[in-house]
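Participant: just coords:
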């Protein structure tokens, strides 16, 4: 074949490719999902029944992990050097049922900030350069294990209110446990049953979380267990939980809290057909344009990958960011389930949870109902509940240190960052993190972790007079279900009874945690009983 016979065709092709290169080289190609299917992915091929319901909270459980130390050291190397939390292969035994080759990885962000290895903190972590890196963090007298100065010991918050938890003794700061890599039985873990064996589940669960002691919940994470228990009793969406004796290799057994992880199985319990999205601690609720990849640090799609996409979340962010106050009031119900959202915001206040969707950890999920085309907010990570001020009112927002802010996102007139927003003693902020400054807690431009919080949807909702009655009605109803009828106090009694039978339970520390939480629940119940929101109903 001679080229000269086909030079016109070749020239035309070359010209066409050149035009494509010039015209389309600057055009972004975005991935599109053309299917409208609402079916789930990842078919289940093996569902291990086990011997006992994993989340039967009325009994003590037993979980053990075994893995190679070389794999564990590799995992630590990757986390130390790159900040990556990769999975390692392990065998697990749950209530006598052995399961080979599950995946486990470290879990958490701020939780792992205090992790040390060979007495040294991870570079650029919260703990970098802090004194006594290899030892336990110094606590204030009477503060629960893992707590930090805050509350009464950390100084009075704006307005002169007394901070802290039970009796003003519990530190209300952004506490974290002092964790050592040499003690894997104390670390926060995510266990994934299908990481190395496709399609495998345990009692329908793909993942479970092993919660860490400390933070706001002392040595037993009682605050999270009580929160989840009372939420379920009040008819609200909550993950299931149970206490277990937890052993890693030949290390000592410790009492740990297991919590259902919001995965595909959890999404099935939310009712209807929808898509579950996880808010990431590194992200923000900020309009970043149409490119879905621009939101990679903000949200992670959990379910229906390949059949649905992130576009509904992008649309919600844009509408909340650009709508006028009048439009927001008139049309919010077209975008979110307003009644559900009122209950969510009321619950966070009632449980004194500053680290919710507007907190530094960005702890929430979005559920998008494909039938109603509306969002609901799903709470997650309640290990900093009951760690604020017992006298916080229905229209005040908790903060690190135990103080309070208006729920509409503003700051008190006498607020002077960073003095009124202290980090725990000896705790250094990560590289590049700025103090709150003009972006005070609850500020609309806040970001997770480094930006220390803020969420425009929550702030606009609570600031609007159009939704004042729906919020207060929800608050009043949930107060009665959680506190007035004794549900929270009764939950504490039943949970502490079960916990006392768990292998590895520290009776002395546990008793302290129980009494402190009991005091806080009593104070919260009594204070809110006289609030005008409660008495006005």
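Facilitator: Nice, thanks for sending it over. Everything numeric here is computed off the predicted structure, so don't read it as measured data.
Participant: when you work out contacts or count neighbours from here on, use the C-alpha atoms and nothing else.
Facilitator: OK.
Participant: is the closest residue to residue 86 other than its chain neighbours part of a helix or strand, or is it coil?
Facilitator: Spatial nearest neighbour of residue 86, excluding adjacent residues (Cα to Cα, 6 or more residues apart in numbering): residue 105 at 5.8 Å. Following DSSP: H, G, I helix; E, B strand; the rest coil, we place residue 105 in the strand state.
Participant: for the longest helix belonging to the chain, name the packing helices and strands.
Facilitator: The longest helix of the chain (DSSP state H) is helix 507-529. With contacts taken as 3 or more Cα pairs under 8 Å, 6 or more residues apart in numbering; DSSP states H and E, helix 507-529 sits against helix 222-233, helix 487-499.
Participant: return the most buried member of those helices.
Facilitator: Of all those, helix 222-233 carries the top mean neighbour count, a mean of 23, counting by mean count of other Cα atoms under 10 Å.
Participant: so which elements touch the following helix or strand past it?
Facilitator: Sequence order places strand 241-248 as the next helix or strand after helix 222-233, per DSSP states H and E. Secondary-structure packing of strand 241-248 (3+ Cα pairs under 8 Å, 6+ apart): strand 61-66, helix 222-233, strand 254-260.
Participant: also this one, for the comparison:
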């Protein structure tokens, strides 16, 4: 038997990078384009031209539709975005109060007239008019704060809008929360509902999501309801709503609820935040608004609520992040080609800065001493060590529930156990680093490994992420609560039944090789060139279900079982001509037969 070693002495240099703004992380090396990267590139102002072949007064028609909010038709038009044309899309007026302004908000449905038609991976997009927002930034900043906290929220960018070649104004282009959005952020399609003052969602409790707001207080709701809510993210959702003083949102209107059939949990998704960052900056207390008495009066809920507020107080309104985001928004809008004046956001900066202080003061008033939520480890302690993005039934690793899904291996480079809790996140989206987190604590032993199944099957045995690994090219990020990038892998096209692994193990650069599932990435056992053209040792039955028998002219000294990837699975030194393989999963294996006369041979067999 011959072993070969892939040797490299180049060490991986891991940088501890804090993400200041999601809007700018596309500049990190190795960026891989994902859905919406054209539409929602926030580093420049875009151009959107809407042309009607049948209505020369289309914009006036859209203005006239303001008075029929419940019966607004889509009009068939052509759309050109930054010079890229797409024909036969639908456009209509959107909004209620916001629609009654000279600058009409609009919704574009790209697949309204052509089924399943998409543009940049999107089927619907929104053009908002920044109603009651003189800075044109409140919606965008709000969404970025939610995304920064790990609450799924729309992406956005600024765009000059023209209708039949007439310049209308600068709009904020906002991603639609729809099936496409859900698929990109969650493990299953589930059920999605929009909550407005007109449309209310009822659960099996016979109540709206948090009670009938017209007739009862939230404190009257059934406490069991909280067992069906992704509670920690819900607390982030309501804390952020309170801190930014969102008065036209939860719980009365303007939010979505999503129910996952796999996790059996509800998620709350933010929507429409022009009525924010306004009013007396020192008003209110940290106690949840809207009669959420059950949270404040239940010690375990209150404790978690204050812990979440502590976390957010340490990174959400980071001064550098806020300044970079606002300044970029101003610069992008100011670059418009039509000379539209952009209102200085100095007042907005001041309000947010004071509100940051308000949050810290409120925690002090409650007697809360917040612990440090900075990343607790050193660079290189915890790494993404290996992953497989493409496998089949013949060469893939089988998960506990069957199948051969994508998988990711984490490695602990230290001589101490590392506990991963809900503050550790993994993502395949560089624009949303907090896509999936560890809900329950998991320990990686010293110099040990942890396998994550990247298959969206979060309801199955083991640890499963809510995303699959992109096979063509992409990114994997391991991130901490404070947005420290623990590790990041940028990769190209992946090969079937091959791994992308660090060599040397835990520290080296990545290379494509045979998988070394849950074990050291080196040495790798080369088997293919060990199989002789002339087989002197026979196996039977082959395929085998339980007992594999060996036929040879000499007595057997030892039998060693290997996976298809060359990893040793079992060794049998007792003199015998058979091996029980009933317990190993179905697949292809090799057995190394050593005989007492010093000969050895590697023979392939199939377990069925």
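Facilitator: Thanks, I have it. Note that the structure is a prediction, hence the values are computed from the model and not measured.
Participant: re earlier: for the helices and strands packed on helix 507-529 of structure 1, which one sits closest to residue 53 of structure 1?
Facilitator: Residue 53 of structure 1 sits nearest to helix 487-499 of all these, at 15.2 Å, using Cα to Cα.
Participant: relative to structure 2, what is the average displacement of the closest one?
Facilitator: On superposition with structure 2, the mean distance recorded for helix 487-499 of structure 1 (mean Cα distance after the TM-score superposition for structure 1) is 2.2 Å.
Participant: that helix corresponds to what range in structure 2?
Facilitator: Matched against structure 2 by TM-score structural alignment, helix 487-499 of structure 1 falls on residues 321-333.
Participant: tell me the contacts of residue 374 of structure 1?
Facilitator: Counting by Cα atoms under 8 Å, 6 or more residues apart in numbering, residue 374 of structure 1 touches 334-337, 368.
Participant: what lines up with it in structure 2?
Facilitator: Aligned counterpart of residue 374 of structure 1 in structure 2: residue 265 (TM-score structural alignment).
Participant: quick one: its match from residue 17 of structure 2, how far?
Facilitator: According to Cα to Cα, to the nearest Å, residue 265 of structure 2 stands 33 Å off from residue 17 of structure 2.
Participant: go on, residue 61 of structure 2?
Facilitator: Applying Cα to Cα, the value for residue 61 of structure 2 to residue 17 of structure 2 is 50 Å.
Participant: before we move on, the earlier item: kindly reformat the helices and strands packed on helix 507-529 of structure 1 as a markdown table containing distance to residue 321 of structure 1.
Facilitator: Shown next, in a markdown table, are these (distance: least, Cα to Cα, whole Å):
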| stretch | distance to residue 321 of structure 1 |
| --- | --- |
| helix 222-233 | 30 |
| helix 487-499 | 37 |
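Participant: of the ones you listed, which is nearest residue 96 of structure 1?
Facilitator: helix 487-499 (19.1 Å).
Participant: for that closest one, name the packing helices and strands.
Facilitator: Helices and strands touching helix 487-499 of structure 1, as assessed by 3+ Cα pairs under 8 Å, 6+ apart, comprise helix 222-233, helix 507-529.
Participant: out of the ones you listed, which is closest to residue 406 of structure 1?
Facilitator: In terms of Cα to Cα, the element of those nearest to residue 406 of structure 1 is helix 507-529, at 16.7 Å.
Participant: list the buried residues in that closest one.
Facilitator: For helix 507-529 of structure 1, burial by neighbour count (16 or more other Cα atoms under 10 Å) applies to 510, 512-514, 516-525, 528-529.
Participant: what's residue 130 of structure 2 aligned with over in structure 1?
Facilitator: Using TM-score structural alignment, residue 130 of structure 2 sits opposite residue 213 in structure 1.
Participant: so its match: helix, strand or coil?
Facilitator: Classified using three-state DSSP, residue 213 of structure 1 is coil.
Participant: how many neighbours does it have?
Facilitator: Look at residue 213 of structure 1: counted by other Cα atoms under 10 Å, it has 27 neighbours.
Participant: that one against residue 223, yeah?
Facilitator: No - Residue 213 of structure 1 lies out of contact with residue 223 (Cα atoms under 8 Å); the separation is 10.6 Å.
Participant: mind listing what residue 99 of structure 2 touches?
Facilitator: Contacts for residue 99 of structure 2 were tallied using Cα under 8 Å, 6+ apart; they are 66, 93, 105.
Participant: cutoff 7 Å now
Facilitator: Listed by Cα atoms under 7 Å, 6 or more residues apart in numbering, the contact set of residue 99 of structure 2 reads 66, 105.
Participant: follow-up on the earlier one: tell me which of the helices and strands packed on helix 507-529 of structure 1 lies nearest to residue 252 of structure 1.
Facilitator: helix 487-499 (17.3 Å).
Participant: tell me which residues are up against the closest one.
Facilitator: With Cα under 7 Å, 6+ apart as the test, helix 487-499 of structure 1 has contacts from 58-60, 226, 229-230, 243, 481-482, 518, 521.
Participant: with distance to residue 314 of structure 1 added, can I get those in a markdown table?
Facilitator: Shown next, in a markdown table, are those (distance: Cα to Cα, whole Å):
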| residue | distance to residue 314 of structure 1 |
| --- | --- |
| 58 | 42 |
| 59 | 43 |
| 60 | 43 |
| 226 | 34 |
| 229 | 33 |
| 230 | 33 |
| 243 | 38 |
| 481 | 35 |
| 482 | 35 |
| 518 | 42 |
| 521 | 39 |
